[in-house]
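*Asks:* Take this sequence and fold it.
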Amino acid sequence: MTTDGRLARGARTRTAVLDTAVALATEAGLDGLSLGQLAETLGVSKSGLFAHWRSKEELQLATIERAREQWAEQVVAPAMRAPRGVRRLWALHVSRLDFYAAAVLPGGCFFANAEFEYNARPGPVHDRLAELLAEWIAFVERLGTEAITAGELAAEVDVRQLAYEFEAVGLSAVMRSRLLPSESAYPFARRAVLDRLRAACPDPTLLPED
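*Replies:* Next up, the predicted model:
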């Protein structure tokens, strides 16, 4: 029991450290993230962090995984409570915009920033970001396919195109909101996807009007 308690405390500490790393990376960049910077921010010894991550790259990869967990917890999980079909697809978009608008992360979106930062840098960090982007797109495509199967989206809807538009609107919203007032970004992002879904839905009453 004592060992289990220590392991649980160690896991909570590691998660808390990585939460800080995710937040820092949205401001300083993933490449700017270091064990020294993290230790200084947390007020702990750098040597203590070496027990978890032996290199900057290990820390970066662990930070990416924690960002993925945050996304699953705070964006995907709320949307999955909506009924399967077009309403779940819509809920996913709204959940994403709500996550951005709540300023959970100081730099807006971890993945948007990291993908721009590493899109021309080969290596393990680039490869893992690419894998997760492909995973996310495939997930949106799956929700689109489920909506078609349920008869809540027209059969001719191209789910690959739909997922592309979802991602493009989401990225544009978070990037624009960092430079301009958020009211010039999120309402338009909401409207763009809502209009797209209502136009393709045989029963538009399943979706809000605005």
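*Asks:* alpha carbons only for contacts and neighbour counts from here, please
*Replies:* Fine.
*Asks:* Which parts of this structure are helices?
*Replies:* All helices of the chain, identified by DSSP state H, fall at 2-28, 35-42, 46-50, 56-71, 77-79, 86-101, 110-118, 124-149, 159-179, 186-200.
*Asks:* Only the buried residues of the fourth one, if you could.
*Replies:* Meaning helix 56-71. Neighbour-count burial for helix 56-71 flags 56-57, 59-68, 71 (criterion: 16 or more other C-alpha atoms under 10 Å).
*Asks:* Just list what it packs against, helices and strands only.
*Replies:* Contacts defined by 3 or more C-alpha pairs under 8 Å, 6 or more residues apart in numbering; DSSP states H and E place helix 56-71 against helix 2-28, helix 124-149.
*Asks:* Leaving out sequence neighbours, find the closest residue to Leu89.
*Replies:* Counting by C-alpha to C-alpha, 6 or more residues apart in numbering, Leu143 is the residue found nearest to Leu89 once chain neighbours are left out, at 6.0 Å.
*Asks:* one more to put side by side:
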Amino acid sequence: MTLLNPPASSATRARTVHRSGSRSLQKGLQTRASILDAALLLSAQKGLEGLSIGTLAEVTGMSKSGVFAHFGSREELQISVIREYHRRFEEEVFYPAIRQPRGVLRLRALFDRWIERVTVEIDSGCIYISGAVEFDDRPGPVRDALADMVIAWQTALHRAIELAREVGELRPDTDAPQMAFEMHGLILALHHDARFLRVPGAIERARRGFESLLARHVALPAPQR
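*Replies:* Predicted structure coming up:
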């Protein structure tokens, strides 16, 4: 008698289980990514404190247990949002800018892309800035995660300034932390005036402020002999 569906070999069964597991994993990752998209939008509008498993379940149309299965707690959800925001910030600002050669070109690219990012966030809000207001006096894992991301970005700025100094495009006495501090100050002023006060021309003022800052530090050409 011939069997229409003979038993699968152990190797075949293993491949089937592997494919099934891969599909389940891929689906789980896609679901988590969709939840994070919604959480980023919600936190930009309501702040990290506006995030909750229940609220996110309503927004995504999922059950609370479904959202909980991906994050486990409100705190882990907030930390995951911070990390995802930082990943996207790197993709949009840092990585494209460092394709520029070391020096003023790279430094200008970093600031220009930072400005572009803030411009997009004028209506939605910046998690770095709003999160700092929410958690500046609240120690804990969420504050630590947020501070770590901001420090990582500031460290990258410091290094870009140091490299510009090392290649001779900024003055030897350029203070990298001070220059990065002033660049950050321009971004904070831009966010405040453009988002809160709705001041026209804030973006142009921030760009002019950076050019003025750069002009104070650019190395003068060597005198001709």
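*Asks:* OK, contacts around the residue in the second structure that the residue nearest to Leu89 of the first structure lines up against?
*Replies:* Correspondence of Leu143 of the first structure to the second structure, assessed by TM-score structural alignment: Ala160. Shown in contact with Ala160 of the second structure (C-alpha atoms under 8 Å, 6 or more residues apart in numbering): Arg102, Gly103, Arg106, Leu107.
*Asks:* same thing with Phe111 of the second structure?
*Replies:* By C-alpha under 8 Å, 6+ apart, Phe111 of the second structure lies in contact with Met183, Phe210.
*Asks:* same deal with Arg121 of the first structure?
*Replies:* Contact partners of Arg121 of the first structure, counting by C-alpha under 8 Å, 6+ apart, are absent.
*Asks:* Now check the second structure for the residue matching it.
*Replies:* Aligned counterpart of Arg121 of the first structure in the second structure: Arg138 (TM-score structural alignment).
*Asks:* Roughly how far does its match sit from Ala194 of the second structure?
*Replies:* Distance of Arg138 of the second structure to Ala194 of the second structure, computed by C-alpha to C-alpha, to the nearest Å: 27 Å.
*Asks:* Also Leu220 of the second structure?
*Replies:* The gap separating Leu220 of the second structure from Ala194 of the second structure is 34 Å, by C-alpha to C-alpha.
*Asks:* Also Glu58 of the second structure?
*Replies:* Computed as C-alpha to C-alpha, the Glu58 of the second structure to Ala194 of the second structure distance reads 31 Å.
*Asks:* Could you do Ala206 of the second structure as well?
*Replies:* 10 Å.
*Asks:* do Gly21 of the second structure as well
*Replies:* In terms of C-alpha to C-alpha, Gly21 of the second structure sits 48 Å off from Ala194 of the second structure.
*Asks:* which of those two has more neighbours?
*Replies:* Ala194 (20 against 12; other C-alpha atoms under 10 Å).
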